[in-house]
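Colleague: Generate a structure from the sequence data that follows.
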Amino acid sequence: MLSFLKKVEEITFKHSLISGFIFGVISGFIYAPFYYFPLILTFAIFLYENLKATSSKQAVTFGFAFGFGHFATCLFWVKNAYFVFDNPDLQLIGMFVPLFFGFWGSLFTSILAYITYKCNDKYAKWLCFTGFFGILEWVRSWLFTGFPWNPFGSALAFDDNILQIISIIGIYGLSTFLMMFVSSFALLPKKTPLIVSSCIMISFFGFGFLRLKQNPTYYIENGPLIRIVQASIPQIEKNTNKEKALHEYIYLSRKDDEEKKVTHVIWPESAYPFWIEEDDFYRSFLLRAVNQGGTLITGADRKAVDEKGNINLYNSIVAVDDFGEIFLTYDKSHLVPFGEYVPLKDKLPFGIDKIANGFADFSKGDGIKTYEMFKSPPFTPLICFESIFSGKVKNKDYRPSWFLNVSNDAWYGDSAGPYQHLIATKLRATEEGIPVIRASNNGISAVIDAYGRILKKLDLDKKDYIDTPLPMKTLYTTLFGRYGNNVPMTINTIIITLVICFLLHNKKNLL
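Modeller: This is a model prediction of the structure:
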């Protein structure tokens, strides 16, 4: 490893911008569905280059280029949404979307590179790099409304054992310790950091192995029998042939259910293709989707008039009974910028518009809620990317028995996006100790237990359904579920405090 790093140093010393970009691009393949785990050592190269940099400019240049390449690569698939419709203006914007994410991500890696460079000791740099990496990843989850896609720790999501630790320290805590381990390779031939961080990661694996072994999946006795419907209708077809799309969902909702045992049918985000509260004719068709006494829960767009007489549009989840009456409504509260609304719309150039359908921006709902429903324990609905926000997926005063995540990843086609979205949902289940029922239009629909195990799933573009009883949540609230991201931020604060103490100690010795 040491000889390899020296060769890297020779190549990159005079070409920080190019080499940083190349290593950043390579690092983008450590996440789902690729999981090329050895490529994670590119982050060791990041720290190694920082250690060898002769100026802050050189360190920041490499950090900027690395972050640009990393985020532009692992989020390259987002551009697909801009090419669904034959709209040259949207397609032109779509070509620049990866560049936008590259610049956005490079903001964090540039700051990380600068702060790390300012430490004048090798061990202090290592701990500083680790601690501030974890803090900046958390900042990424809320800055500018937040977009915490692909947290670093999710590179380990292929292994359920090591993921169990996030029930205690959260995904940002796992990101911190994984970075501590990976970046320790940059300090070779000094072996102590590598040995210490390796022992920590091994202990995480051991904890997870025992936790899974001692906790098999249990289902709620005499609970609901849920059917998840995945119709896999192309996005363009959903908009041009709405009646056909509706009949596809109805057909799959009742298929092979001769004994009429299904109690709850789940459709994905925006699966109902008409305005749910206005089209009584088409809403009457929903009676065919459920058994007597059953419930249909579907994603749907709806209109509502506020007290000022303004028409507001909502991306919603609605529950419909076997009489076709709506008895529950949840409006999405964390909207996608430029997907469901345009920030600062009045100040942007003309022609900039949102991707999702409708003649106006969607409005924001009232926030995450827990609902009670007939023949079902309490649940919390999450629409689309609301499931990616660690520590922000439930009402802290009312712990639900299950999460319902509906999504429409058909916008992104056969790309890495749907796989990474599934992993984000898996992380929330593991952190909170709460199972997830996930319905996505073209996949990947899944049943995930309270330990993050994917029990059943429908692959991308498969037209089918899943019948499942409801897995039980963990008996006790997880540590992370109780304290949220206060846990990983406390860990990172301790690490940064150690850095400060280390630097002060060295300064005192020099005096």
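
Colleague: alpha carbons only for contacts and neighbour counts from here, please
Modeller: OK.

Colleague: how long is stretch 173-193 from one end to the other?
Modeller: Using Cα to Cα, to the nearest Å, one end of stretch 173-193 lies 18 Å from the other.

Colleague: Can you point out the buried residues in that stretch?
Modeller: For stretch 173-193, the neighbour count (16 or more other Cα atoms under 10 Å) marks 173-188, 193 as buried.

Colleague: Filter these down to the ones in helices?
Modeller: Counting by DSSP state H, the part of the buried residues of stretch 173-193 found in helices is Gly173, Leu174, Ser175, Thr176, Phe177, Leu178, Met179, Met180, Phe181, Val182, Ser183, Pro193.

Colleague: Can you give me the distance of the fifth one to Phe83?
Modeller: Using Cα to Cα, one obtains 39 Å as the distance from Phe177 to Phe83.

Colleague: ok, now the last one?
Modeller: Here Pro193 is placed at a distance of 47 Å from Phe83 (Cα to Cα).

Colleague: And for the first one?
Modeller: Gly173 sits 37 Å away from Phe83, taking Cα to Cα as the criterion.

Colleague: do the second one as well
Modeller: For Leu174, the distance to Phe83 equals 36 Å [Cα to Cα].

Colleague: tell me what the longest helix along the chain is packed against?
Modeller: Looking across the chain with DSSP H, the single longest helix is helix 88-117. Judged by 3 or more Cα pairs under 8 Å, 6 or more residues apart in numbering; DSSP states H and E, the packing partners of helix 88-117 are helix 42-52, helix 56-74, helix 122-139.

Colleague: Surely Asn291 and Val265 touch.
Modeller: No. With contacts counted by Cα atoms under 8 Å, Asn291 stays clear of Val265, the gap being 9.3 Å.

Colleague: Give me the more crowded residue out of the two.
Modeller: Taking other Cα atoms under 10 Å, Asn291 and Val265 do not tie; Val265 has more neighbours (27 against 21).

Colleague: To compare with the earlier structure, here is another sequence to fold:
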Amino acid sequence: MKTRLAWLARQVTPVFAGAGITLASAPFNLWPLALLAPVAFLLLIKNLTPLQALIKGWLFGLGVFASGASWVYVSIHVHGGTPVPLALLMTALFTAGLAVFFALQAWIWQRFLNGYLWLLTWPALWLLMEVLRSWIFTGFPWLLLGTTHLESPLQGWAPILGVYGVSGLSVVAGLLLTWGLQPHWFHPNPKWQLKLSLPFPPRQAVALGCALVILVSGLPLAQINWTQPQGEPLSAGLVQGNIAQQDKWDPAKRQPIIQHYLNLSKEAGAVEVLLWPETALPLTPGQAQPIIDRALQQAGEKAALVTGLASRVPDQPRFYNSLVTAGQAEEVYHKVKLVPFGEYLPLEAWLRGVIDFFDLPMSSFIPGPQHPANLRVQNTSVAPLICYEVAYPDFSARQAVDTQWLLTVSNDSWFGRSIGPLQHFQIARFRALETGREMARVTNNGITAVLDHQGQIKDRLPQFQSGVLKAKIQPRTGNTPFMLFGSWPLLLACLLLLAWRTLPGKKTC
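Modeller: Sure, this is the predicted structure:
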């Protein structure tokens, strides 16, 4: 019996260790766990064979995504109409598939890197695997370790290194801290008891000192303003319609939805810019133009309006997910980073029509141009980001160059009252911090907010309520180091480090 319990404990431990990353993220925000979870992962695979490490890594990844990304069940079952057993199976396959990235990380470590400068190679491998997960098969840049440090002292590094760089620093600091306190855990035959040797021996004291330096170094960096205010703030009205997802594409509900947006926009009064969320109206731009004109008349002669709409591709039964401006300038931005299965269907010829989930409304979008132009709103340049696009750090940074503020629109009602929308909001806040730009975030049912250039909340609306947020958006000029260089210098450094690991005499920390 004891043997079985011990075996079960060994299998469950990596799952709980992985769940620590979810607890470090919004809405729990226990960011110190982001220092410890990667260390626990390393220690769990330390003395295993590559195959054993792969299994443990998969269990760790399962803990990350089963706890932190299983909110996809809401869209699959509630909005996709998939029966509960099949929805649970699809959610399980989704999280199990994502866990493969951590399995691959563990296998690579044990096969090629274990014992070689682990203090540097483990953070480098972690960083590279986050980048791979953010890129392959269009990417899933969610639950990145760096994002959890939005409220930690490491936040000051975000405009310099970006989210991947903060992830790497987090892993280094966690390793130094743990080794400094419990060095025997890193021995070939570790003893897992907790014990402190006071006063600390010199090497441990140095490790703890370095960990402290890394953690507090972000505090003075956070006081640097990489960008500067430019011109007067814009008065804005951010409209949160709170339209039920099942009503949005119902033709019988179309007129009430239109009237609801007009009524809310009227509440905003005279503003310089009205902002509506992603696919706010179940109309194409041509159909929506009379409604937009009425809203502009209510806002004043010099007002502008920006709204998300589905715009038809000429001569095709396809759509773009678009942002449309109206008023003094009329421009269109088409979403580039589409959500698989939500906005387009991989293997469409095989999957379309199999179950209702594969026939969701508006699942026939195509991506816009890879290098889109920015939008002009009230003589300011705006970096547009539609929903999931805000999760891509380098894409967002490229969008932000030569702009004065960020605008992201979303419809997080696909994920109900889960933690998904709260994680999405945390990610958006990190993009504002990385780019030193204020951000207006407009969503269907929350979280609608205006963020300052350090990702802090200036004002917001409650979730799951319709309303209008009247706020000021301060345009800013200048570029952060991360906007200028992106993640490439870090990626190259990590690749060179892992290639260098085989040189003789490099087997200690």
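
Colleague: Do you know the score for how well these two fit?
Modeller: Here the superposed chains carry a TM-score of 0.85, computed using TM-score structural alignment, normalised by the length of the second structure; 479 aligned residues with a Cα RMSD of 2.9 Å.

Colleague: Just put the helices and strands packed on helix 88-117 of the first structure in JSON lines and tack on mean neighbour count.
Modeller: Compiled in JSON lines, these are given as follows (neighbours: other Cα atoms under 10 Å):
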{"stretch": "helix 42-52", "mean neighbour count": "22"}
{"stretch": "helix 56-74", "mean neighbour count": "26"}
{"stretch": "helix 122-139", "mean neighbour count": "23"}
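
Colleague: Columns distance to Ala113 of the first structure on top of these, output as CSV?
Modeller: Converted to CSV, those look like this (distance: least, Cα to Cα, whole Å):
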stretch, distance to Ala113 of the first structure
helix 42-52, 7
helix 56-74, 5
helix 122-139, 8
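
Colleague: do you know which of those lies nearest Phe158 of the first structure?
Modeller: Proximity to Phe158 of the first structure, assessed across these by Cα to Cα, is greatest for helix 56-74 (16.6 Å).

Colleague: ok so, going back, just the ones in helices among the buried residues of stretch 173-193 of the first structure now: which is nearest Asp121 of the first structure?
Modeller: Using Cα to Cα, Pro193 comes nearest to Asp121 of the first structure of these, at 13.8 Å.

Colleague: Contacts only, for the residue lying closest to that closest one once chain neighbours are set aside.
Modeller: Distances taken as Cα to Cα, 6 or more residues apart in numbering put Ser184 closest to Pro193 of the first structure, at 5.5 Å, once the chain neighbours are dropped. Listed by Cα atoms under 8 Å, 6 or more residues apart in numbering, the contact partners of Ser184 of the first structure are Ala44, Trp126, Pro193, Leu194, Ser197.

Colleague: Map the last one across to the second structure for me.
Modeller: Matched to the second structure by TM-score structural alignment, Ser197 of the first structure sits across from Ala211.

Colleague: That match and Asn225 of the second structure, how far apart?
Modeller: According to Cα to Cα, Ala211 of the second structure stands 25 Å off from Asn225 of the second structure.

Colleague: out of these two, which sits in the busier spot?
Modeller: Using other Cα under 10 Å, the more surrounded residue of Ala211 of the second structure and Asn225 is Ala211, with 22 against 14.

Colleague: State the helix or strand in which the more buried one lies.
Modeller: Taking DSSP states H and E as the definition, one finds Ala211 of the second structure inside helix 202-221.

Colleague: same for that helix, what does it pack against?
Modeller: Judged by 3+ Cα pairs under 8 Å, 6+ apart, the packing partners of helix 202-221 of the second structure are helix 158-181.

Colleague: Next up, the contacts around His149 of the second structure.
Modeller: Neighbouring residues of His149 of the second structure by Cα under 8 Å, 6+ apart: Trp31, Gln155, Val166.

Colleague: 6 Å - rerun?
Modeller: Gln155 (Cα atoms under 6 Å, 6 or more residues apart in numbering).

Colleague: quick one: what's aligned to it in the first structure?
Modeller: In the first structure, the residue matched to His149 of the second structure (TM-score structural alignment) is Leu156.

Colleague: now do Ala391 of the second structure
Modeller: Taking TM-score structural alignment, the alignment pairs Ala391 of the second structure with Ile388 from the first structure.

Colleague: Quick check, its match in contact with Lys426.
Modeller: No. Between Ile388 of the first structure and Lys426 there is no contact under Cα atoms under 6 Å: 9.6 Å.
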